[in-house]
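Peer 1: can you look at this prediction? I've put the sequence above it.
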Amino acid sequence: MKPVRGGREMETLRIVFTEKQKVEVRKETFDPALGQTEILCAALCSLISTGTELQCLRGVFDPDTNWSDWVKYPFYPGYCMVAEVLEIGPEVKGIQKGDRVFVENSHSQYFKTDAKHAYLLPQHISAEQGVWINLSKTTQLGVRRAELQLGETVGVIGLGLLGQLVTQYLYLSGVKEIFAIDPAESRLQLVHERPGIHLLPMDAGKAHEEINHKTDGRMLDVIFDITGHPAVLAQATRLVKPLGRVILLGDTATPSEQGMGRNVVSNSVSILGIHAQMNYNGWNHPEMAALFLSYIAQGRMDVLPLNTHHYSPSEAPQVYDSLVQNRSSAMGVLFDWTKLMGGSEL
């Protein structure tokens, strides 16, 4: 990709939600002059965080929530990007021109950012693997929040992007059994078939009888609610044993519709939330990213089969419309920015 410059300005293509339910690919300009610690980047690929981004596109939020405070239109979606470094500021250390970096940047063809926000990708990690770093940290935080013990029995409700990663982390964590719960069989088919993993093609409300049967009435030690759906929390609390833990890794946009369930107090159930920006028990974000990439390099985690769709960014309006219509038919949806050929497609 060759950047197009005019005078002191540089052209870039950006995906933008101009208003609720409306997506455009816009040509914009920005000043490419770099600060002392900034880098100029060209996007290679970016991953759609389907749950979060579609909620931002729908624009249905309770007032006074994280969602209503964050999403203002026009809104620039995306925070999972691998890019090539085109230029560096004079005080940038550890990153050179030509390096590939992961950044939590919106879906943009060219951009600049402070180097402290960029994570240098090792040579043996592909862009299609590295683009998962942000979600890998979010899910790693969720698994850490559960403070799992060897031999525990755990459930995961929602096998989207985060649910797939949580399931892989759980298998590495020494749990005895994992119950993966999702009504979409296409999602369950992407879960690695391994001993101790039970695939339940149903919603959480219907999973109680099956889990009760398979655990001989003991139920689960831990359940992860990754759906963000307000009705699921109450269903999740019924799936754990007394003193069980519910990990909320999906933040509902309408908490006014969310209930705890009728047995939280009587069964002394713990409901534990975790936010993606947190550090936890001494682990910071660079360390969690490095751990994830080490698991990838060792073959102990695998995200490449989760990348089910690749598109040019010029197709963004149609891509988001398709996801709104049926999100369960896709998993990792990537924008390949190298297909733009310097923006000539548009």
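Peer 2: Structure received. Residues are numbered from 1 along each chain as shown.

Peer 1: for the rest of this, base every contact and every neighbour count on C-alpha atoms.
Peer 2: Fine.

Peer 1: neighbours of residue 278, just the number please.
Peer 2: Neighbourhood size, residue 278 [other CA atoms under 10 Å]: 12.

Peer 1: in stretch 314-327, what's buried?
Peer 2: Buried positions in stretch 314-327, judged by neighbour count with 16 or more other CA atoms under 10 Å: 314, 316, 317, 319, 320, 323, 324, 327.

Peer 1: what does stretch 227-244 give?
Peer 2: Within stretch 227-244, the residues that count as buried by 16+ other CA under 10 Å are 227-242, 244.

Peer 1: filter the residues you listed down to the ones in strands?
Peer 2: Judged by DSSP state E, the buried residues of stretch 227-244 include 240, 241, 242, 244 as members of strands.

Peer 1: show the contacting residues for the last one.
Peer 2: Read it as residue 244. When contacts are counted by CA atoms under 8 Å, 6 or more residues apart in numbering, residue 244 touches 220, 221, 222, 268, 269, 270.

Peer 1: so the residue sitting nearest the centre point of the chain versus residue 317, what's the distance?
Peer 2: Nearest to the geometric centre of the chain sits residue 135, at 3.6 Å (CA atoms, centre = their mean). Distance from residue 135 to residue 317, counting by CA to CA, to the nearest Å: 23 Å.

Peer 1: before we move on, what about residue 235?
Peer 2: Plainly put, residue 235 is 35 Å away from residue 317 if you go by CA to CA.

Peer 1: one more structure, for comparison:
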Amino acid sequence: MKQVVQNYKSGELAVLDVPAPGCRPGGVLVRSSYSLISTGTELMKVSEAGMSMLGKARSRPDQVAKVMQSVAVNGMPATYRKVMGKLDSWTPLGYSLCGVVEQVGAGIDDVKAGDLVACAGNEHALHAELNWVPKNLYAPVPDGLAPAHAAFGTVGSIALQGVRRGEPQLGDTALVIGLGLIGQLVAQLLTASGVRVVGADPDPARCALAERLGAAACGDPASTAVEAAVAELTGGHGVDQVYLAAGGGSNQPVELAARLSRDRGRVVDIGKCRLDLPWNAYYEKELDVRFSRSYGPGRYDPEYELDGRDYPIGYVRWTERRNLACFLDLAARGRVDVAPLVSHTAAFDDAVETYRRLEDGDLKAVAVLFRYPGQSAEPEAVPEVTVPAVRRSAGAPARTATRTPVRLAFVGAGNYATSMLLPHLARRDGVTLSTVVTTTALSAANARRKFGFAEATTDLDAVLGDPAVDAVFVVTRHSSHAELTRKALLAGKAVFVEKPLALTEDELAGVLAAVEESRNDRIQVGFNRRFAPLLREARQRFGTRTGPASVRYLVNAGRLGQGSWYARQGTEGSRFAGEGGHFIDTVSWLLDADPVSVYPVATPGGEDLQVVLGYPDGSTATISYVTTGAPGFPKETLDLVADGKVLRLDDFVRASVHGPQKWVSSRLPKARDKGQSAELAAFVRAVRTGGPMPVPLESLVATTSATLAVRAGLAAGAPVRLASAR
């Protein structure tokens, strides 16, 4: 069989042919399917092997002390021969894999040949085609968990044991320092436990990844961003736990932990970082410093690991093996998502080249997998997001005209509602502002005074149950849109909901389930740009399109203000998830089609985003959503090119069409009209007359699905296909 080995003296890596292990009693023989490279622990070992003898001595003072003791006992010549003999030998690499049981040893009755298992241990879960694994170092893989993902079992156990040592409680806030492989898993496990997580790492790409996977906020530990996030989330008290998942020789993680911990907080060391504790800082807060020992209780105990003697569950609830099984279960149930952590999968035969690329920095990765012979190198499946079908129950009631005036209720009265919607509605004939609902009594009273609402309340149910209310405007924070829309539909109201309609596929499905159940499809999402008079005129001047088009849409979004709720990705979704539907809807309206593919690419840290949309006729649109541009540059510029013509929009102030006949809008300065007034007029008219909604529900769903697909594409690093539900 083949195995990855390294010579610690010379640093040479090789894939050697070595004898296959036998199947001994008390364990199983496992043929590897996938094994995981720990880009922290293993690369540190590989790097040390490439050092000079002096460098090796400096990096391992513990081993130097043992050598000096041996010199004192055995003399220099004997010690030298012993050390050189040990250094100049092949040593194994690897400690986390998934494979298929090939043979079962005596005394094993919990698995059989052919079963899929995850294996642990730096002597038993090696980068090798075959491994003998004792009973307490493997766990069966739950149904539905892919072998490649089960290969994370060991590193997942390390992260899980670290979290257990921190003893988090529901509602806690934790700081994870170091967002490599272990840190990413720690952050996900804490989030799954109901803990708000702040991450610290100098790599902006790792910070962005952690935020996409649930962290409340992440940033460079050298900046003020992490400290500001901790202060906001904890009211200035400091975090309940700090998890040190960083390596290296800097003492910065330990000092940062002391500064951002609350009084009597806990600091858990999971990685291998420098621990020169600043005595005063730790003493004054009486911080509890804890160490997490690898995979959990049983580690380094030969009677547990080799002889298979378990610890009674009544005395030791979470052992090494039980941690392994627990992490696999969490991954199988989707509580932990390891797929976005896989940066590269390499054939096992390419192991040496893969290590070289990692060490040289050519391959930047959080996690790398080796794929073994017998595992087909299937082309990676194209990620897919299903655009749910809009189902209307048979016998849906006919749309009837309402009385005049149309009575409107507002749920939410924040900045957008009071600046962009209510001023248009307050002076519109045929409209009565009936009730405003807010979470605080004072904000409701202010909206009532400014815009003339008949009533102000904090009781949403009373408004939804009021038969005099014809339509409900949902203008709240993003995380509440889908649920409020669902309730209003079930109450039989027409609904105008600001974008986004939903932040997840499940939320979108819930809205559509309400449509089907209530037989009420009266929804409008606040995609106002398609109603902008200047853009509509430019589209008319462009004329009918016959060939595929290319669209470029630059959105100079700018940076968020300090403390903006838009930045709370853990609860309110990403910034693009909240605003991107505007631009996707505009392009789809211009092209008169819904997208069939989405390919997003982000700069490191996710500050700037490029989203390429594909359409059925071959048209493409690139939406550049950037935060790093000049503040004085226009926010939105759009170019559509097709059939020898170009349509250009300059921030809803000027527009032009270049072709056989040139058209340029008035050069006199105009206020930007992004279509809110016309959009509201169309909605009110549809409610009053019983006519169709201004935008078909199918189009709203397609735009929402395309917006959601951006997150899936970023996680997979690949285009996403939008598949219509049958």
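Peer 2: Everything's here; your move. Note that the coordinates shown come from a computational prediction; the quantities given were computed from them, not determined experimentally.

Peer 1: for the buried residues of stretch 314-327 of the first structure, name the two members farthest from one another.
Peer 2: Greatest spatial distance in these: 314 and 327, 19.6 Å, computed using CA to CA.

Peer 1: returning to what we had before: pipe the contacts of residue 244 of the first structure into TSV and attach neighbour count and distance to residue 301 of the first structure per row.
Peer 2: Shown next, in TSV, are those (neighbours: other CA atoms under 10 Å; distance: CA to CA, whole Å):
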residue	neighbour count	distance to residue 301 of the first structure
220	25	24
221	22	24
222	27	22
268	13	34
269	20	31
270	17	29
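
Peer 1: go through the residues you listed and say which is closest to residue 292 of the first structure.
Peer 2: Nearest to residue 292 of the first structure out of those is residue 222 (CA to CA; 22.3 Å).

Peer 1: aligned partner of that closest one in the second structure?
Peer 2: Alignment note (TM-score structural alignment): residue 222 of the first structure maps to residue 241 of the second structure.

Peer 1: quick one: residues contacting that match.
Peer 2: By CA under 8 Å, 6+ apart, the residues touching residue 241 of the second structure are 166, 168, 173, 174, 175, 261, 265, 266, 267, 268.

Peer 1: can you select the buried ones from these in ChimeraX?
Peer 2: Only the buried members of the contacts of residue 241 of the second structure enter the following ChimeraX selection, criterion being 16+ other CA under 10 Å:
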select :166,168,173,174,175,261,265,266,267,268
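
Peer 1: now, the contacts of residue 241 of the second structure that are in helices?
Peer 2: With DSSP state H as the criterion, helices contain residue 166 from among the contacts of residue 241 of the second structure.

Peer 1: of the contacts of residue 241 of the second structure, closest to residue 621 of the second structure?
Peer 2: Nearest member of the contacts of residue 241 of the second structure to residue 621 of the second structure, counting by CA to CA, is residue 175, at 39.6 Å.

Peer 1: confirm for me that that closest one is in contact with residue 198.
Peer 2: Yes. Residue 175 of the second structure is within contact range of residue 198, at 4.8 Å (criterion: CA atoms under 8 Å).

Peer 1: for residue 47 of the first structure, which non-adjacent residue is closest in space?
Peer 2: In space, and not counting its chain neighbours, residue 47 of the first structure is closest to residue 334: 4.6 Å by CA to CA, 6 or more residues apart in numbering.

Peer 1: aligned to the one you found, what sits in the second structure?
Peer 2: So residue 334 of the first structure corresponds to residue 369, using TM-score structural alignment.

Peer 1: residues near its match, how many?
Peer 2: Neighbour tally, residue 369 of the second structure, other CA under 10 Å: 26.

Peer 1: so how far is residue 160 of the second structure from it?
Peer 2: Distance, residue 369 of the second structure to residue 160 of the second structure, by CA to CA: 20 Å.

Peer 1: same check on residue 58 of the second structure?
Peer 2: Separation of residue 58 of the second structure from residue 160 of the second structure (CA to CA) stands at 31 Å.

Peer 1: okay, those two: which has more neighbours?
Peer 2: Between residue 58 of the second structure and residue 160, counted using other CA under 10 Å, residue 160 has the larger neighbour count: 26 against 14.

Peer 1: need the contact list for that one.
Peer 2: 186, 189, 295, 323, 327.

Peer 1: distance of the second one relative to residue 116 of the second structure?
Peer 2: Pointing back at residue 189 of the second structure there. Distance from residue 189 of the second structure to residue 116 of the second structure, by CA to CA: 24 Å.
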